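S.K.: give me coordinates for this.
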Amino acid sequence: MSTADGVRAALAEERRAAAGRLAALERELASAVEAAAEGTADDEHDPEGSTTAFERAQVAAVLDQVRTRVAALDDALARVGAPGFGLCTGCGEPIAAERLAARPWATTCVACAAGSPGGRPRR
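M.R.: Model prediction:
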């Protein structure tokens, strides 16, 4: 199996997991919105201490993060095998295989991602 095939498989698996999380969060948010519309939620007297509006905001924020993750995974899947895949967008050098194994959607090397002075100038 080539490096690109391994990365593609890792990305596809990560995307499947993220898509499942996205669907679950969308259902959770829809349920919370429906409950609020029915007037069954009592924000002021919630024994748990948090308001349903706060909980909806938390779910919406996580939902946005997961949507961003899915988009990044889709972008990475489209780039696998294309010229330039695995090259840092910051310095143009190859991204370490270990980094791609850990974060197959990475677009920068460790040095450029960290913003360190060790990041090499683009050729």
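
S.K.: CA only for contacts and neighbour counts going forward, please
M.R.: OK.

S.K.: which other helices and strands contact the longest helix seen in the chain?
M.R.: Of all the segments of type helix in the chain, defined by DSSP state H, the longest one is helix 3-38. Packing partners of helix 3-38 (3 or more Cα pairs under 8 Å, 6 or more residues apart in numbering; DSSP states H and E): helix 52-79, helix 97-102.

S.K.: please identify the buried residues of stretch 27-46?
M.R.: By 16 or more other Cα atoms under 10 Å, the buried positions in stretch 27-46 come out as 28-29, 32-33, 36, 41.

S.K.: to compare against the first, here's another:
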Amino acid sequence: MDDPRSALLAERARNERLLADVERSMRDVSDARQDANSDDEHDPEGATLAWERGSLGAVRDDARQRIRQVDAALARLDAGTYGRCAVGGEPIPEARLAAVPWAATCVAHA
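M.R.: Now for the predicted structure:
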């Protein structure tokens, strides 16, 4: 990979946008819930809103995790250890880094 920093920064920016969008959607779901019946068992919208909130929460958590992974990869790049397996120290194959620039391990240790 010629310039991993640009790929990492692009991935970070993409996940920051995703996180902002998801948090906005979660607020919308929460606002919709405020006007709904508080009895989920008898409220036909209750299960739908709960499912939407749970799904959005999973996407939010994934975006936060990816940002942490990218930040760790940027730190490895600055430290000069980027592209080395965090477990065994061997080089991470170029193809893996091209597909997953934030990868911290080789395929064998993934």
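
S.K.: circling back to that earlier point, of the helices and strands packed on helix 3-38 of the first structure, which is nearest residue 9 of the first structure?
M.R.: Taking Cα to Cα, helix 52-79 is the member of these nearest to residue 9 of the first structure, at 9.2 Å.

S.K.: please verify my assumption that residue 22 of the first structure contacts residue 65.
M.R.: No: Residue 22 of the first structure is beyond contact range of residue 65, at 9.4 Å (criterion: Cα atoms under 8 Å).

S.K.: ok, and what's touching stretch 78-95 of the second structure?
M.R.: Applying Cα atoms under 8 Å, 6 or more residues apart in numbering, the set of residues contacting stretch 78-95 of the second structure from outside is 1, 73-74, 76, 97, 103-107, 109.

S.K.: so which of those is the closest to residue 50 of the second structure?
M.R.: So of the contacts of stretch 78-95 of the second structure, ranked by how close each gets to residue 50 of the second structure (Cα to Cα), first place is residue 103, at 33.3 Å.

S.K.: give the equivalent position in the first structure for that closest one.
M.R.: Using TM-score structural alignment, the partner of residue 103 of the second structure in the first structure is residue 106.

S.K.: ignoring the adjacent residues along the chain, who's closest to its match?
M.R.: Closest residue to residue 106 of the first structure apart from its sequence neighbours, by Cα to Cα, 6 or more residues apart in numbering: residue 100 at 6.4 Å.

S.K.: touching, that neighbour and residue 109? I think so.
M.R.: No: under the criterion of Cα under 8 Å, residue 100 of the first structure makes no contact with residue 109, lying 9.2 Å away.

S.K.: have a look at those two and say which one is more surrounded.
M.R.: Between residue 100 of the first structure and residue 109, counted using other Cα atoms under 10 Å, residue 109 has the larger neighbour count: 25 against 20.

S.K.: what sits against that one?
M.R.: For residue 109 of the first structure, the contact set (Cα under 8 Å, 6+ apart) comprises 87-88, 90, 93-96, 99.

S.K.: ok, 6 Å please
M.R.: Taking Cα atoms under 6 Å, 6 or more residues apart in numbering, we find residue 109 of the first structure in contact with 88, 95.
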